[in-house]
Each structure stands twice: as C-alpha cells, then as structure tokens.
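*Asks:* can't give you the sequence, but here's the structure:
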C-alpha cells in the first residue's frame, strides 16, 4: 500500500465512520463529551486528520436527546444526507442498561457541512420500545435497509442485531428480523453484546461485521454473511462465524478493537476503520475513558472470498 497510515489515525474518537462520497471523505464519530454531532470533510483520506470539525447538532438541555450522544453515522438516502445516532434522556441505568433510543437527522442540502440545513432529529421507532443504538444503513437489491442493535426483554443480554427495510430515512417498512444474538463465549465477556454493525459487499456475498462483549480488552469483531441475491429478511439465509475475526493483540498493545466501518483509499484498497486503546488499565467504567482512538488498516480478501482483517497493528507515527 502506497499510503502510510499513522496509528492512531485520529485520537480520542470512538465508534468511527469514514464515508467516501464522490471526491470527498467524511469522518464522524462519538466525541469524548458525548454531547454533539460533529463532521469533518477532506478531499483525501489523510486530509481528515487536519480537517476542522464542524458541529452540526448539539444535545438538548433536557428530554430524550439530552445525554450520551453515541455512534453517529453519515449515509445517503436517495438525494438526502442522513445521520443516524443514539441519545438518552439521562445517565441513569435501569435494569442494567442506559436508556438510549435511535434518531435520524436529515439534510436536503448538497453539502452536509452546512449545519443550518439539517432538520430536527426524528425518532426511529421499532416494534420494541427498549435500549437501541448503533444504527447503520445500506442500499441493496434496490432497497434501503436499516441495521441496528437493540435489547429484547425476552432475550438474555444487552443487545442483538436487527434488520428491516426502510420506508424513508426514519421509518421502518415492515417488521424487523433478528440476525444475531450473543451466544458464543467471546460474545459474552463482561456483557452479552452484539452491536456496531457495518456492511460490505464482495464476491457475491454481503458481509456484516459487528462488535461483541464489554468495551474493554474483551471487545472484538464478529462476522455474519449471506449470498447477495438471497432474501435478507430470512434469518435462515444468514451464516455466522463461530470465532471472532478481529481481536485484541497483546503483542502489539492494541486492546478492544471494534465498532468498525469500511472505506477505501484513493486507489480503491479496502480499509477497516475501527477504534482501540493501547492500554488496559482503565479507571472506572470504560465508557468514560476517552482513549478509544480511531485507527485504520488495510485488509485483504482470501481465496475463499472471506475477509482477512489480520491483527491490529501497533502504534506508529
């Protein structure tokens, strides 16, 4: 790869997403204060590191969107820009969980950096009114899809992965299906978690990576896949890796890699965008530790068509 990527790529930005659209790269992520949505843009991947962040929206002073603004993602829905994110009414934990719900911010303007053109957040309602977050969206088979993590009170654990077709950027079209729940040992360390899904299509298959377990050194990526022509809403068509596909490297001092997205460099090389820490000694809850840094690494496709994400590389300038 001709482009050298410093590691970390952008410090203190968790849940990172880099989107390449036309001639621009866009970067969005959770900020350590969990209080706003900020976006940066550049005409090169490396340019994102020095790009000035633009605040597009700030949390409310009270109410359902007043705390813990988490995991924003930027997407296109037809000719509109959409930012999906999760927010909570406070920091209290009820029955073991925060009280996040999912929201969509929409702009009809050509330039997503024009803050005044973003419409007020709309709630994305799902059939169960429960802890939900980490939504992503993708276009496939001529349809727009919504993929997210949510707690089902009838299922043990924090969150499972659900998929539904979208009617518009903030409205589901038809009932969702569950694609995955925490079941393997590596998905249940600290907490039973499946969250942070990301989608990539390659070689006749649609792949979904997701993050599992607690957000410390146990955090790791799992993998689902389906034939790209198959019915996405039939859970029987989906396959799930019994082993994680991207995990902590004690040798490289990279801990809890996860909550990824996908992009490409200027030559089209596929890149894995993710966050990880370079230490394990965390005081208190890992969520309040700001040093889940954004990192990027190239990855390859194996001869059998499966992705090979390798090992998280050590810090380097």
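*Replies:* All right, it came through fine. For clarity, every value in this text was computed on a predicted model and none was experimentally measured.
*Asks:* Only C-alpha atoms from now on, for both contacts and neighbour counts.
*Replies:* Noted.
*Asks:* separation between the spatially most central residue of the chain and residue 227?
*Replies:* Centroid-nearest residue in the chain, with C-alpha atoms, centre = their mean: residue 196, separated by 4.1 Å. Using C-alpha to C-alpha, to the nearest Å, residue 196 is found at 21 Å from residue 227.
*Asks:* burial count for the closest residue to residue 64 other than its chain neighbours?
*Replies:* Distances taken as C-alpha to C-alpha, 6 or more residues apart in numbering place residue 89 nearest to residue 64, at 3.9 Å, with adjacent residues excluded. Counted by other C-alpha atoms under 10 Å, the residues lying close to residue 89 total 18.
*Asks:* was I right about residue 89 contacting residue 69?
*Replies:* No - look at residue 89 against residue 69 with C-alpha atoms under 8 Å: they stay out of range, at 10.0 Å.
*Asks:* ok but residue 186 is inside a strand, no?
*Replies:* No - read with DSSP: H, G, I helix; E, B strand; the rest coil, residue 186 is helix and lies in no strand.
*Asks:* Grab the nearest non-local neighbour of it.
*Replies:* Spatial nearest neighbour of residue 186, chain neighbours left out: residue 213 (6.8 Å); criterion: C-alpha to C-alpha, 6+ apart.
*Asks:* also this one, for the comparison:
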C-alpha cells in the first residue's frame, strides 16, 4: 500500500502517526520523483542458477503485487503511484526481475488520473465473453483523499491489452473513498467485488454483488472489521482481500494493521455460508497466518495474490515486504513469492517469509527455456 494511504481527512485526525513527514513522502512518490519510488529499494541480488531464483523477484513498482500465469508466461504488475499501468512478462518467475515493463494503459482524465494503487488482473466472463479485467484504486493529482475503484477491460485475450476504461465501481452512490478491489467468483457463476474503506474509526472489508465486472447490484455488505490486537498495530486495518479456492472451499486472505509498521501481516477467513453478503457467512481465523520474520530480515509482509504453477500442482503466493523494520509504505517494498503448503484439515499453510538469500526452485512444471523472452 502506498505511504499515508490511510488518511482521508477524518482519518488523519484520528491517526496521529500519519504525520506531515509521511505526506511529504507521498509527494516524493508522485511522477517525476523516481528516486523516491525506486531509489531506496534494495539492490536486486545476483541471479540464481538456472531453474531457481531468489527474492525479491521485482523491485521497481513491487508493492501490492499481482502475478498471473497465462499461455506459458507469468505477468506481474504492482502499484506505480503514477497515472499508468505497466506489466512485466516472463516464462519464469525468476525472469520477472529483469523483464522490460510494457505500459498497457495511461490515464488523462483529471478525476482519476493519479495515485494508481493496488492493481489486480482477473480473467472473467463479461458482456464480450472472456476478457482480462484490471481493477485498481486511483484518484486526483496531489491528494489521496479521493481514491476510488476503477475497472479496465482488455480488447482480447492478451494480458498486455490494449485496455479500455469501463467505469468506477460505486456501490454506495456517494463517491466515497474506496480501495483494494478484488473479485470473488462462486462455482455457480455469481460475481462479487471485494474492497476496503474506513467506517467507524477502522478500515474494514466489504463485498458487493456484481452484474458484470464493473457494475454493482445494490449496496455492499461489511464482511470483516479489525477485532484482534494483531489487526490494530499502528491502526485498525483490514484491507487487500484476495480469494483462494481449493477442494470446494473458499478462503480469503487480507492484510491487517497499518502498512507503515513492520507488523503489517496476513489474516485468513473462510466462506462458510452460501451468501457472501449474509451476516455470519465468513469465519475469521483467530491468529495471523503470515507475518514478519526478523531472523530472515523480512518485515511487513502483506497485500498478496495467488498464482498456480505451470503444471497446476502447486499454488504460490506473491506478496510485498521490506528488508528493514524502519521501512514503511514507500518504494522500499518489493515483490516476493513462495510456495503455499496445505494442512491436514485442508486449510492453507503459508509458513514464514523466506530471506532474500534463500534459493527457491521455480514452480513445478516449469519448462526448459527455448529462447522465449
């Protein structure tokens, strides 16, 4: 999550730790300040041996990562803080580090031009059949108190686009501050948009039924709010919801506590009812499932995404993290990945974040390179 993204005016008064110094950092992260966006990020480690890699896999624009796999390639995109989206493509996870970014969309409309945050890329059925949909948060130049959720649609089946703007998602009809959008598709085809905003002094999770990837039907329902102490470090925050489905079960990971602290972390929920909007339909697990690993030098791991291995036998998690407890919501956050394991009861086991010196094998089924870029 970008720095100071937690304070709309009322929230800024409630959270004194979100200071003028952080606002100054946000200004540095605007277009035209590349040193603040990327210059403070750690230098990438030396390349690992063929068939292996080390974290981080992306350093420039590595926060709030999405990685998808399609037609033999991995595609990565992350927060740019600017007015455009860019995607890296590689046949291997390790190859993403040096892949040349392709700009797939650039915005010129002033009301949604800037502060591009938290992109997610999903292949969904829409009015034109299967298309890629890029959902994200954006607002106006120089002010983060007007962030809203927007959706782009690809012209065809290429994740690199081109993309066209489809609309702002506003399930409340009041143009409220709203971030961290993601989709939930149920087996019967019902589509929901998950998102986060501040209400009642905390940042909560909400879901709304969608008639297509950019059009809500009715109002959203709150599905989670910070209740545990580990969700309230720095501020009471539940954000960054992402769905993980396996064996007929639907799990939801989310990021908890304030992103400016090293205690930003992941929590887990499970859909136990048939209606995601119904009270009590979600069970929240009592303990965090992925958090700082001081021994490995990993701090503030969060805002994740999931992607499959080439052979479909493994699930991998992409997430961002820092390499120092003093780093926060800025350009120091880099994209890291590791494999998800599974417990005997069928719940995911994320383990602990690995160090940047840990050599990891490419996901199972990765084919030998044949000269593809």
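*Replies:* Now that the structure is in, tell me what you want to look at. Just so we're clear, the structure is a prediction, and the values are computed from it rather than from any experiment.
*Asks:* TM-score for the pair, please.
*Replies:* The TM-score (TM-score structural alignment, normalised by the length of structure 1) is 0.88; 300 aligned residues with a C-alpha RMSD of 2.0 Å.
*Asks:* separation between the residue nearest to residue 64 of structure 1 and residue 212 of structure 1?
*Replies:* On the measure of C-alpha to C-alpha, residue 89 of structure 1 and residue 212 of structure 1 end up 25 Å apart.
*Asks:* Mind telling me what residue 123 of structure 2 corresponds to in structure 1?
*Replies:* Alignment note: residue 123 of structure 2 maps to residue 76 in structure 1; criterion TM-score structural alignment.
*Asks:* and what of residue 97 of structure 2?
*Replies:* Mapped onto structure 1 by TM-score structural alignment, residue 97 of structure 2 lines up with residue 49.
*Asks:* try residue 268 of structure 2
*Replies:* Per TM-score structural alignment, residue 268 of structure 2 is aligned with residue 223.
*Asks:* any common contacting residues for residue 89 and residue 69 of structure 1?
*Replies:* With contacts taken as C-alpha atoms under 8 Å, 6 or more residues apart in numbering, residue 89 of structure 1 and residue 69 have no neighbour in common.
*Asks:* thinking the match of residue 97 of structure 2 is in contact with residue 8, fair?
*Replies:* No - shown here, residue 49 of structure 1 and residue 8 do not form a contact pair, counting by C-alpha under 8 Å, at 10.2 Å.
*Asks:* who's more crowded, the two?
*Replies:* Neighbour count, other C-alpha under 10 Å: between residue 49 of structure 1 and residue 8, residue 8 has more, with 22 against 17.
*Asks:* I'd like to know how far that one sits from residue 128 of structure 1.
*Replies:* According to C-alpha to C-alpha, residue 8 of structure 1 stands 38 Å off from residue 128 of structure 1.
*Asks:* what do you get for residue 265 of structure 1?
*Replies:* Look at residue 265 of structure 1 and residue 128 of structure 1: by C-alpha to C-alpha, they are 39 Å apart.
*Asks:* Those two: who's more crowded?
*Replies:* residue 265 (17 against 11).
*Asks:* Now do the contacts for the more buried one.
*Replies:* So residue 265 of structure 1 contacts 45, 271 (C-alpha under 8 Å, 6+ apart).
*Asks:* residue in structure 2 matching it?
*Replies:* In structure 2, residue 265 of structure 1 lands on residue 309 (TM-score structural alignment).
*Asks:* same thing with residue 202 of structure 1?
*Replies:* Taking TM-score structural alignment for the superposition, residue 202 of structure 1 sits opposite residue 246 in structure 2.
*Asks:* Just to be sure, residue 226 of structure 2 is in a strand?
*Replies:* No - per three-state DSSP, residue 226 of structure 2 lies outside any strand segment and is coil.
*Asks:* Which residue in structure 1 aligns with residue 349 of structure 2?
*Replies:* Checking TM-score structural alignment: residue 349 of structure 2 goes with residue 308.
*Asks:* just to revisit the earlier point, would you mind measuring from the match of residue 265 of structure 1 to residue 254 of structure 2?
*Replies:* From residue 309 of structure 2 to residue 254 of structure 2 the distance is 22 Å (C-alpha to C-alpha).
*Asks:* repeat for residue 95 of structure 2
*Replies:* Separation of residue 95 of structure 2 from residue 254 of structure 2 (C-alpha to C-alpha) stands at 27 Å.
*Asks:* Next: residue 335 of structure 2.
*Replies:* Per C-alpha to C-alpha, residue 335 of structure 2 is found 17 Å from residue 254 of structure 2.
*Asks:* who's more crowded, those two?
*Replies:* residue 335 (30 against 24).
*Asks:* Give me the mean distance between whatever helix or strand the more buried one lives in and structure 1.
*Replies:* Residue 335 of structure 2 belongs to strand 334-342 when assigned by DSSP states H and E. Taken over the aligned residues, the distance from strand 334-342 of structure 2 to structure 1 averages 0.7 Å (mean C-alpha distance after the TM-score superposition for structure 1).
*Asks:* elements contacting the following helix or strand past that strand?
*Replies:* Using DSSP H and E, the helix or strand that directly follows strand 334-342 of structure 2 along the chain is strand 348-349. In terms of contacts (3 or more C-alpha pairs under 8 Å, 6 or more residues apart in numbering; DSSP states H and E), strand 348-349 of structure 2 is packed against strand 334-342.
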